[in-house]
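> Quick one, what's the 3D model for this:
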Amino acid sequence: MDCLHIIRPYFSFNRIKKLWRNSSSWYNVQSLPENYIFPPEIRPGKHNVTICNTIPVVDLEGTDATWKILKAGQEFGFFREFFEMAAEDKAKLYSKDPSRICRLYTSSGNYDNEQVHFWRDNLRHPCHPLQEFIEQWLEKPTRYREIVGASSVEVRKLGLRILGMISEGLGLDAEYLRGDLSKELLLSVNHYPPCPEPSLRLGLPKHSDPNLITILHQGDVHGLQVFKDGEWIGVEPIPNALVVNIGLQLQIISNGMLKSSEHRAVTNSSDAFFFIPCKDSIVEPAKTLTNNEQNPPLFRAFQFKEFYIHYAAKMGNTEAALDPFKLQA
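Just a heads-up that it's a prediction; the model follows:
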């Protein structure tokens, strides 16, 4: 299980900051800057990508959380309002300090060390516990805190239900993936602006999510692509659906029974909620899944913060991120 749909029927950082101040959009360019052009073997190119419409669909009919998330999703147009606000309003949130609670940045958290930049802006902040963080969120657009606050509460309910279902499917206690392993909830809003030469750039590179699961509101435009069997597959958007991605922590806990999907983004804007272990939590293959010689543990135990620091240093390279945590056969 790589990913599934949940459906209910019905330049330098300082230069970038200057561009924010001097224009309504930092991407207001006629041709793509050289440091945003990816090598031919990596860029999406102009060729067609196979569209996949066979991703498993899970019907959670009767789940109030799902309906409320989708209803809020209909109002997520205010994310566009945010990215279209005056440059001085957005510049207040612009920061490359990863410790800042609510921040906006361009490309990735490794901007200064990137060889090629990604064609995106990213707004992110934690959402749980809500009362601890909501006062530090942005104040514009005016209904941001109201809508995102209500939505994040429902996303958490839905995510915990999904994690309970996954736990039981693996033969674990229904509560196994709750608590410290899913304690943090992070909202990440990606904005991929119109690009003068879209075949040369990427919005997000090939990567697997470092967390437990991701609940993604894809919208109705093709932009999410999954790497499967040596080729890129476009994920078909399904109306009134959410996409659930398996993260690397769940791959490790399941001892490889579940696989984190490598994916990338080439266009469109999206908003995703990441269920993340707390920094000091211990992650390891579940012992009931590794209790005999036929099923030895494939990964060692580690603190999540150790994994995340290494993952960030490898800039999303899945194999390189996992290698230090694998046990030799």
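> C-alpha only now, for contacts and for neighbours.
Will do.
> heading toward the C-terminus, what's the first helix or strand past whichever strand or helix holds residue 162?
Using DSSP states H and E, the element containing residue 162 is helix 144-169. Heading C-terminal from helix 144-169, the first helix or strand you meet, by DSSP H and E, is strand 184-191.
> Another for comparison:
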Amino acid sequence: MVAERVQGLALAGLDKLPPQFIRPLNERPENSKALTGLHVPTVSFSPDCKQAAKGSEEWGIFQLTDHGISPELFRRLKEAGEGFFSLPQEYKEQYANDFAGGVFEGYGTKLAKNPDQKLEWIDYFFHFMWPTSRVNYDKWPKSPLNYREVTEEYGEEMKRVAEGVLEALSVGLGLEAGALKEALGGEEMSLEMKINLYPPCPQPELALGVEAHTDMSALTILLPNQVPGLQVIKDGSWVSVDYVPDALVVHVGDQIEPISPAPLCLQTIDEN
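Just a heads-up that it's a prediction; the model follows:
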């Protein structure tokens, strides 16, 4: 049975949020207001950049500038993602994932694990981009027509940036430059793409796009837009991640901690 898509609920013109999306009082945005005056560190990209390791140790997250990816590629990638979500529902459902059947790639909506769990106000599209042995192009949408072209180009850039960040973290930890990459599989290191859609919400003060969590990946590299919502825990308080034009947001995930000889500060992110 296909899950009811959040985008479909939004397009239906609801006046009130369905109860399965209404968060308990302690989880609502009004109770996770960000501190003012604190800013996530900004780091200029370089494989031997000590600021990347410092930002990871003190914050677990940083804004990455001077990464060499063109704003034009960012624009094309965003257009491809928006183009997919604007397609007819019956077309998108052809790419639906199936957790019960063990098919995790594709078009999806967050499902509840138990009757008491609240849902997130988000639809998404997910698939592998690297290594080539894990790429299944049948799971990549045929429309928009440029989806594969722009996604492969972006994937090459993400691989380069991820390797550079891992090198910087390795050097910052006093390791050989390629240590973290090798620990994560070397050239077989997995690279995944997830496009998130947060449709307009009739009662945003009651909902979350993504609940508080840590990322189970080694690195999460986010391409944000001008819409605010991303927050990070710093010293027990929420801090908003400001939008920096053409910067990437790099979050250190759970996998880095057990393979690094020195502790890195891993933080919880909330997105709404």
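> just to revisit the earlier point, mean deviation (superposed) between the helix holding residue 162 of structure 1 and structure 2, please.
Once fitted to structure 2, helix 144-169 of structure 1 is off its aligned match by 0.6 Å on average (mean Cα distance after the TM-score superposition for structure 1).
> Onto which residues of structure 2 does that helix map?
Helix 144-169 of structure 1 lines up with residues 147-172 of structure 2 when matched by TM-score structural alignment.
> Check stretch 205-217 of structure 1 too.
With TM-score structural alignment as the criterion, stretch 205-217 of structure 1 aligns to 211-223.
> ends of the matching stretch, how far apart?
Using Cα to Cα, to the nearest Å, the end-to-end distance of stretch 211-223 of structure 2 comes out at 19 Å.
> Can you list the buried residues in it?
Neighbour counts over stretch 211-223 of structure 2 (16 or more other Cα atoms under 10 Å) mark 211, 214, 215, 218, 219, 220, 221 as buried.
> show me what contacts the second one?
By that I understand residue 214 of structure 2. Going by Cα atoms under 8 Å, 6 or more residues apart in numbering, residue 214 of structure 2 touches 253, 254, 266, 267, 268, 269.
> Would you map the helices across structure 2?
Using DSSP state H, the helices of structure 2 run over 6-11, 50-58, 71-85, 89-92, 147-172, 179-183, 256-259.
> Can you find the partner of residue 39 of structure 2 in structure 1?
In structure 1, residue 39 of structure 2 lands on residue 54 (TM-score structural alignment).
> gap between that match and residue 5 of structure 1?
Residue 54 of structure 1 is 10 Å from residue 5 of structure 1, by Cα to Cα.
> Could you check which of these two has the larger neighbour count?
Neighbour count, other Cα atoms under 10 Å: between residue 54 of structure 1 and residue 5, residue 5 has more, with 22 against 9.
> which residues does that one contact?
By Cα under 8 Å, 6+ apart, residue 5 of structure 1 lies in contact with 55, 56, 57, 58, 238, 241, 242, 243, 244.
> I'd say the third one and residue 6 touch.
Yes. Between residue 57 of structure 1 and residue 6 a contact is recorded at 6.0 Å, counting by Cα atoms under 8 Å.
> Settle it for me: which of these two has more neighbours?
Legend: neighbour count by other Cα under 10 Å for residue 57 of structure 1 and residue 6, higher for residue 6 (22 against 17).
> so whichever strand or helix holds the more buried one matches what in structure 2?
Using DSSP H and E, residue 6 of structure 1 sits in strand 3-7. Per TM-score structural alignment, strand 3-7 of structure 1 has no counterpart in structure 2.
> which ones are touching residue 232 of structure 1?
Residue 232 of structure 1 makes contact with 49, 50, 225, 226 under the criterion Cα under 8 Å, 6+ apart.
> okay, now the first one: neighbour count?
Close neighbours of residue 49 of structure 1, defined as other Cα under 10 Å, add up to 14.
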